[in-house]
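Novice: make a model of this:
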Amino acid sequence: MSRIDDTREFMPVRIGVLTVSDTRGPEDDRSGDTLVERLEAAGHTLAARAILPDDRALISAKLREWVSDSGVDVAISTGGTGLTGRDVSVEAHRDVYEKEIDAFGTVFTLVSLQKIGTSAVQSRATAGVAGGTYLFALPGSPSACRDAWDEILGPQLDYRHRPCNFVEILPRLDEHRRRK
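Specialist: Here you go, the predicted model:
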């Protein structure tokens, strides 16, 4: 079973939060605010924040910008993971991924199933890695952001989490680029 190993020191990571919405602005970005509150309460650093419309090219460009920024370890987007024609966050993320974290969507669905029942099938939450940066695409509701953070991201972005976590392998995500 997973646990926090208090003999290990907490290591904060630098996180960018991207809200994808045609209607939200800084004054009413509840999902982005939820993520920022949780990541800061956990001891992490908000490295960047942006709001973009549901536009695949703009989303993937912002993700690539953050991937190339050594001050961003993790990029979390919220919104645009549904089934409608304007929902393109998943496609934008996949345009950037070098490797997909396949189990993330599965685990998110299991968490959602406990909270919202069979409506969980409508989410296309996804995650991947590019350029040594973790990328996560979450649904646009504050409750989905809370569930993803509390049940998956919070523990996995805590270096003390055992038996393993995303932070401990962060330095090795781009090791293939350093080999000769």
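
Novice: use CA for all of it now, contacts and neighbours both
Specialist: OK.

Novice: what are the boundaries of the helices in this protein?
Specialist: Using DSSP state H, the helices of the chain run over residues 30-41, 56-67, 89-96, 102-116, 142-148, 154-156, 166-169, 175-178.

Novice: now render those helices as JSON lines, adding mean neighbour count.
Specialist: Below are the helices of the chain laid out as JSON lines (neighbours: other CA atoms under 10 Å):
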{"stretch": "helix 30-41", "mean neighbour count": "18"}
{"stretch": "helix 56-67", "mean neighbour count": "19"}
{"stretch": "helix 89-96", "mean neighbour count": "22"}
{"stretch": "helix 102-116", "mean neighbour count": "16"}
{"stretch": "helix 142-148", "mean neighbour count": "20"}
{"stretch": "helix 154-156", "mean neighbour count": "18"}
{"stretch": "helix 166-169", "mean neighbour count": "16"}
{"stretch": "helix 175-178", "mean neighbour count": "10"}
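
Novice: okay, these in JSON lines with distance to Gln122 next?
Specialist: Formatted as JSON lines, the helices of the chain follow (distance: least, CA to CA, whole Å):
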{"stretch": "helix 30-41", "distance to Gln122": "18"}
{"stretch": "helix 56-67", "distance to Gln122": "19"}
{"stretch": "helix 89-96", "distance to Gln122": "13"}
{"stretch": "helix 102-116", "distance to Gln122": "9"}
{"stretch": "helix 142-148", "distance to Gln122": "12"}
{"stretch": "helix 154-156", "distance to Gln122": "23"}
{"stretch": "helix 166-169", "distance to Gln122": "26"}
{"stretch": "helix 175-178", "distance to Gln122": "35"}
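
Novice: quick one: Pro139 from Val20, how far?
Specialist: 10 Å (CA to CA, to the nearest Å).

Novice: those two: who's more crowded?
Specialist: Per other CA atoms under 10 Å, whichever of Pro139 and Val20 has more neighbours is Val20, with 32 against 25.

Novice: to compare against the first, here's another:
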Amino acid sequence: MSKHGGATFVPLNIAVLTVSDTRTEENDTSGQALAQRVVEAGHTLADKAIVIDDVYQLRAIMSKWIADDSIHAVVSTGGTGFTARDNTPEAIMPLFDKQVEGFGEIFRSVSYDEIGTSTIQSRAFAGMANRTVICCVPGSTNACKTAWDKVIKEQLDASHRPCNFVPHLNLAEACESRG
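Specialist: Sure thing, here's the model as predicted:
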């Protein structure tokens, strides 16, 4: 049991996807920040990729990870703005079995303290597909840090109470649900 009275921490296999027409492994500070946080939190970085902001390429890699039972979560950065090339919501949302409506609301709320009303332009979102949680956040490195540190990290921690995403994931281990 954790100090929070819930289950103990369960390390997850998490994939990180950067959506960008310009980023490379050398300059992908957003994807690197997320990957670093995944590992520092005690999880395993299952895969990391960069894909151009193309609906079908996004769906292809996301579908591959959703179908892989060993990947429990995906965190995607980029493509959530308003430009003509920002296609992440349109590409990924149709793959969801369920949307997590509160994710974008909470992200924008915590982001407001950092960037004010500019957060209204964020189309951050999350959902579940094949018992894999998918969180899609803006492409800025600061937005990725905010999303992980203030929202995602707790929700991917089985010891966070009163609830988290872990009991809903495709894990071999049995996880406690709310009690």
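
Novice: got a TM-score for the pair?
Specialist: Overlay of the two chains. TM-score (TM-score structural alignment, normalised by the length of structure 2): 0.91; 170 aligned residues with a CA RMSD of 1.5 Å.

Novice: re earlier: what is in contact with Pro139 and Val20 of structure 1 at once?
Specialist: Thr78, Gly79, Gly80 (CA atoms under 8 Å, 6 or more residues apart in numbering).

Novice: check the gap between the first one and Trp66 of structure 1 for me.
Specialist: According to CA to CA, Thr78 of structure 1 stands 15 Å off from Trp66 of structure 1.

Novice: same question for the last one.
Specialist: As for Gly80 of structure 1, its distance to Trp66 of structure 1 is 18 Å (criterion: CA to CA).

Novice: likewise for the second one?
Specialist: Distance of Gly79 of structure 1 to Trp66 of structure 1, computed by CA to CA: 18 Å.

Novice: again, but for Thr34 of structure 1
Specialist: Noted for Thr34 of structure 1: a distance of 20 Å to Trp66 of structure 1, by CA to CA.

Novice: just Glu27 of structure 1 next, same as before
Specialist: From Glu27 of structure 1 to Trp66 of structure 1 the distance is 23 Å (CA to CA).

Novice: so who does His168 of structure 2 touch?
Specialist: Contacts of His168 of structure 2 by CA under 8 Å, 6+ apart are Arg131.

Novice: what lines up with it in structure 1?
Specialist: In structure 1, His168 of structure 2 lines up with Ile169, judged by TM-score structural alignment.

Novice: tell me who's in contact with Ala127 of structure 1.
Specialist: Ala127 of structure 1 neighbours (CA under 8 Å, 6+ apart): His93, Glu100, Ile101, Asp102, Phe104, Gly105, Tyr134, Leu135, Phe136, Ala137.

Novice: same thing with Lys99 of structure 1?
Specialist: Contacts of Lys99 of structure 1 by CA under 8 Å, 6+ apart are Gly128, Val129, Ala130.

Novice: the last one: neighbour count?
Specialist: Close neighbours of Ala130 of structure 1, defined as other CA under 10 Å, add up to 20.

Novice: against Leu169 of structure 2, how distant is the corresponding residue of structure 2 for it?
Specialist: Counting by TM-score structural alignment, Ala130 of structure 1 lines up with Ala129 in structure 2. Applying CA to CA, the value for Ala129 of structure 2 to Leu169 of structure 2 is 10 Å.

Novice: cool, and Leu34 of structure 2?
Specialist: 20 Å.

Novice: cool, Arg161 of structure 2 as well?
Specialist: In terms of CA to CA, Arg161 of structure 2 sits 16 Å off from Leu169 of structure 2.

Novice: who's more crowded, those two?
Specialist: For the pair Arg161 of structure 2 and Leu169, the greater number of neighbours falls to Leu169 (22 against 16), based on other CA under 10 Å.

Novice: so who does the more buried one touch?
Specialist: Contacts of Leu169 of structure 2 by CA under 8 Å, 6+ apart are His72, Arg131, Thr132, Val133.

Novice: 10 Å - rerun?
Specialist: 12, 69, 71-73, 128-133, 156, 175 (CA atoms under 10 Å, 6 or more residues apart in numbering).

Novice: cool, and Arg8 of structure 1?
Specialist: Tyr159, Arg160, His161.

Novice: run the last query once more with 8 Å
Specialist: Per CA under 8 Å, 6+ apart, neighbours of Arg8 of structure 1: Tyr159, Arg160.

Novice: likewise the one 4 residues further on?
Specialist: Residues in contact with Pro12 of structure 1 (CA under 8 Å, 6+ apart) are Gly43, His44, Thr45, Asp158.

Novice: how close does it sit to Thr45 of structure 1?
Specialist: Distance from Pro12 of structure 1 to Thr45 of structure 1, by CA to CA: 7 Å.
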